[in-house]
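# with the input below, show me the fold.
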Amino acid sequence: MTASCSASPPPETAAGDIDACLHASLELLRRNLSPHGILAASRTEAAVARRYTRIFGRDAAICVLAMSGSGDAQLEQAAIDSLDALAREQGDNGQIPKYVDPDGRDADFWYLGCIDATVWWLIGVDHARRFGIAPAARWQPQVDRAIAWLLAQEHQHFRLLQQNEASDWADIMPRSGYVLYT
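Next up, the predicted model:
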């Protein structure tokens, strides 16, 4: 007797699974909203202790990709609020902070040359504009300053940004140099 195994579930099961994942993802985004944007983690004792209940530049921008065009007015407004919160705390040099306190009490830039928050913020801004939840001119002065700051990090004129050690998404990993990702 031979058994038949299918590597993938029937289409109706897969569609149901995708719908369930979509619903759960949108609910998680809603749970992590604050009046000033999307938090990097849900408010648990451990997250509060580690200061993950902040609006992190990279994490918020990635969430903006999901929230923009979601059709959920609350999430689309939160996408704008998140980008606004980061733009308000932009450094004079153009750098976008690694995180901002949702109550506007502080912002942190990690250290000089930490590029990921600025790069991801620019991606989030572009995405919000493309989906029409923000006008094309919104954040333009901040975008110009962010790009100028990033160009100042590109010393060799390769058009690749130089990244300091352990300054990418895996903050504790010892990688550095010219990167195609962050």
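
# every contact and neighbour count from this point should use C-alpha atoms.
Noted.

# for Trp149, which non-adjacent residue is spatially closest?
Leaving aside its chain neighbours, Trp149 sits nearest to Gly94 (5.2 Å; criterion: C-alpha to C-alpha, 6 or more residues apart in numbering).

# now do the nearest residue to Leu161 once chain neighbours are set aside: how many residues are near it, please.
Counting by C-alpha to C-alpha, 6+ apart, Leu161 lies nearest to Glu154, which is 4.8 Å off, once chain neighbours are set aside. The criterion is other C-alpha atoms under 10 Å. On that basis, Glu154 has 15 neighbouring residues.

# about what we covered before: check whether the residue nearest to Trp149 really touches Ala146, as I assumed.
Yes - here Gly94 reaches Ala146: they are 4.4 Å apart, a contact under C-alpha atoms under 8 Å.

# what about the helices in the chain?
In the chain, the segments counted as helices under DSSP state H are 11-31, 45-49, 57-67, 73-88, 116-130, 140-152.

# for Met13, give its distance to Gly71.
Careful, residue 13 is Thr; it's not Met. Per C-alpha to C-alpha, to the nearest Å, Thr13 is found 24 Å from Gly71.

# hang on, I meant Asp101
In this view, Asp101 and Gly71 are 27 Å apart by C-alpha to C-alpha.

# likewise for Gln77?
From Gln77 over to Gly71 the distance is 11 Å, taken as C-alpha to C-alpha.

# the two: which is more packed in?
The residue with more neighbours, out of Gln77 and Gly71, is Gln77; 17 against 9, by other C-alpha under 10 Å.

# list the contacts of the more buried one.
Taking C-alpha atoms under 8 Å, 6 or more residues apart in numbering as the criterion, Gln77 is in contact with Ile133.

# please generate a structure for the following sequence too, so the two can be compared:
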Amino acid sequence: MNNIAYHKAINLLRDVATPNGFLASAENTTNYKRVWARDGVICGLAALASGDDKLIATFKNTLDTLAKNQHPIGTIPSNVLISDEKSEVSYGGLAGRVDAVTWFIIGVCQYAYYKSDAAIVSEYNSEIEKALGLLDAWEFNNKHLLYVPLSGNWADEYITDGYVLYDQLLRIWALKSYNHFVKSEVLTDKIEKITTQIEINFIPDIKGEKYHERAYNEVSFQDYMPCSFSPSGYKTQFDAFANSLVLLLNIGSAEFQTKLLNYADTLASETHLGLLPAFWPPVFENDEHWSLLKNNCKYEFRNYPYEFHNAGSWPMVNGFFGLALVSKGEKKKATTILEKINEANAKKDFSFYENFNTQTSETNGVSLCAWSAAAAVLVNQSLHNNFKILI
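As a prediction, the model looks like this:
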């Protein structure tokens, strides 16, 4: 199964490879026939893991497309449409996409690391520096954590806003990746300050001045970091993507990391799919944040309980959990996650669906989704070919 699944995943990535970069899906769905920042970089990481020259070249094309369409103030496009009929650049829908900026920086640095060529980072230096300045501005209060609008990242129809954990972690990863090449004391200091603020505000019983002490003291912390907080308080769902990044970036004490790993592993094992839900538990109609969830959609409501961002299961997200397991030496557990990703991707004759209903295992969203394939490639190559991302 693993060999078949791997080759099917590689073939899908080849199908979405264009001269301008990776498309989000091979399905003929207009909004997915674009070069997306986060999708493109995640597919690019899989390209590096695969060692496939054509896919690696497509990753470079993806980065070039994003760089060429950077906004004058530093924003990286959420997505770019390039066709014979028209070209169109989007920096976000209902809100701008903060994570497009950090994924771009990560992508450039991962590509340079793979090529062992610091000149690649220099090639994009002006775009990266402009992006870093924009991230500083998005703190607003100059206290080291980004302030992210509702709908401001990949979970664009979910309830997270304000100081969103996922975006703080991507910023650390981006800064660390860039600092691998430039070796700046200023960046080293910034990484430490952001990390400290994450630990103070997202982990229980850590000493230090809180952003929102009253709200912090009202939270019943679990064995993971909550997904976000804002002036209105904390949202305490488990964010599988963010907490996988917590593990990859080694944030928090060894004891906390162990508790987090055990929580995530147990949660995955208790679902029908054997995969982590994107966020957990689901938001239901009688919950405090249901109206916020219900109204945060531009076209049609998709976040029914156990679907899409509202506790749906995404192979892409589980790919990063698999990478986290490998980084912790948990190869047996990572192998299990890879098997479950492959089983999900194989549904309906390897249709590589975007996500699945965690309760029923039914398919959801777009088929032939490139980053669902990327997840399988990343975990497979990390397990069997010792592929390592720059962290």
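
# identify the residue of structure 2 aligned to the residue nearest to Trp149 of structure 1.
Following TM-score structural alignment, the counterpart assigned to Gly94 of structure 1 within structure 2 is Gly74.

# residues contacting its match?
Shown in contact with Gly74 of structure 2 (C-alpha under 8 Å, 6+ apart): Glu127, Lys130, Ala131, Gly133, Leu134.

# the third one maps to what in structure 1?
Ala131 of structure 2 maps onto Ala146 in structure 1, with residues paired by TM-score structural alignment.

# that match contacts Asp92, doesn't it?
No - when contacts are counted by C-alpha under 8 Å, Ala146 of structure 1 is not listed as touching Asp92 (9.7 Å).

# name the residue in the two with the higher neighbour count.
Here Ala146 of structure 1 and Asp92 are compared on neighbour count by other C-alpha under 10 Å; more neighbours surround Ala146, at 25 against 11.

# let me see the contact set for the more buried one.
Residues near Ala146 of structure 1 by C-alpha under 8 Å, 6+ apart: Asn93, Gly94, Gln95, Ile96, Thr118, Leu122.

# which part of structure 2 lines up with stretch 162-171 of structure 1?
Residue correspondence for stretch 162-171 of structure 1 in structure 2, counting by TM-score structural alignment: residues 147-156.

# start to end distance for that stretch?
Distance between the two ends of stretch 147-156 of structure 2: 15 Å, counting by C-alpha to C-alpha.

# quick one, strands of the stretch 51-200 of structure 2?
According to DSSP state E, counting those that start in this stretch, the stretch 51-200 of structure 2 carries its strands in the segments 79-82, 87-90, 163-164.

# out of those, which is closest to Leu383 of structure 2?
Using C-alpha to C-alpha as the criterion, the shortest distance between Leu383 of structure 2 and those is 30.1 Å, found for strand 163-164.

# which residues touch that closest one?
Contacts of strand 163-164 of structure 2 with the rest of the structure, by C-alpha under 8 Å, 6+ apart, involve Leu145, Leu146, Tyr147, Val148, Cys227, Ser228, Phe229, Ser230.

# over to stretch 110-117 of structure 1?
When contacts are taken as C-alpha under 8 Å, 6+ apart, the neighbours of stretch 110-117 of structure 1 outside the stretch itself are 56-58, 95-98, 150, 153, 163-164, 167-169, 182.

# which one of these has the most neighbours?
With neighbours set by other C-alpha under 10 Å, the maximum within the contacts of stretch 110-117 of structure 1 is found at Ile96, which has 34 neighbours.

# from Leu28 of structure 1, how far out is that residue?
Relative to Leu28 of structure 1, Ile96 of structure 1 is positioned 25 Å away (C-alpha to C-alpha).

# and Pro141 of structure 1, by the same measure?
Per C-alpha to C-alpha, Pro141 of structure 1 is found 32 Å from Leu28 of structure 1.

# Asn3 of structure 2: neighbour count?
9.

# check Val179 of structure 1 too.
For Val179 of structure 1, the number of neighbouring residues by other C-alpha under 10 Å comes to 12.

# for it, give its distance to Arg43 of structure 1.
33 Å.

# could you do Arg129 of structure 1 as well?
With C-alpha to C-alpha as the criterion, Arg129 of structure 1 and Arg43 of structure 1 are 30 Å apart.

# what sits against the residue nearest to the spatial centre of structure 1?
By C-alpha atoms, centre = their mean, the mean C-alpha position of structure 1 lies nearest to Ala61, the distance being 2.4 Å. Under the criterion of C-alpha under 8 Å, 6+ apart, the neighbours of Ala61 of structure 1 are Ser82, Leu83, Trp120, Trp121, Ile123, Gly124, Val125.

# at 10 Å what do you get?
Ala61 of structure 1 makes contacts with 38, 55, 67, 79, 82-83, 86, 117-125, 127-128, as judged by C-alpha atoms under 10 Å, 6 or more residues apart in numbering.

# of these, grab the buried ones for PyMOL.
Provided next is the PyMOL selection string for whichever of these are buried by 16 or more other C-alpha atoms under 10 Å:
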select buried, resi 38+55+67+79+82+83+86+117+118+119+120+121+122+123+124+125+127+128
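
# how long is stretch 33-52 of structure 1 end to end?
With C-alpha to C-alpha as the measure, the ends of stretch 33-52 of structure 1 fall 13 Å from one another.

# returning to what we had before: which of the contacts of Ala146 of structure 1 lies closest to Arg51 of structure 1?
Among the contacts of Ala146 of structure 1, and counting by C-alpha to C-alpha, the member closest to Arg51 of structure 1 is Ile96, at 18.2 Å.

# hang on, isn't Ala37 of structure 2 packed against Val80?
Yes - contact between Ala37 of structure 2 and Val80 holds when scored by C-alpha atoms under 10 Å: they sit 8.5 Å apart.

# joint contacts of these two?
Common contact partners of Ala37 of structure 2 and Val80 (C-alpha under 10 Å, 6+ apart): Gly21, Leu23, Thr62, Thr65, Leu66, Tyr91.

# the aligned partner of Arg105 of structure 1 in structure 2 - how many residues pack around it?
For Arg105 of structure 1, the equivalent position in structure 2 is taken to be Ser87, counting by TM-score structural alignment. When neighbours are defined as other C-alpha under 10 Å, Ser87 of structure 2 has 9 of them.
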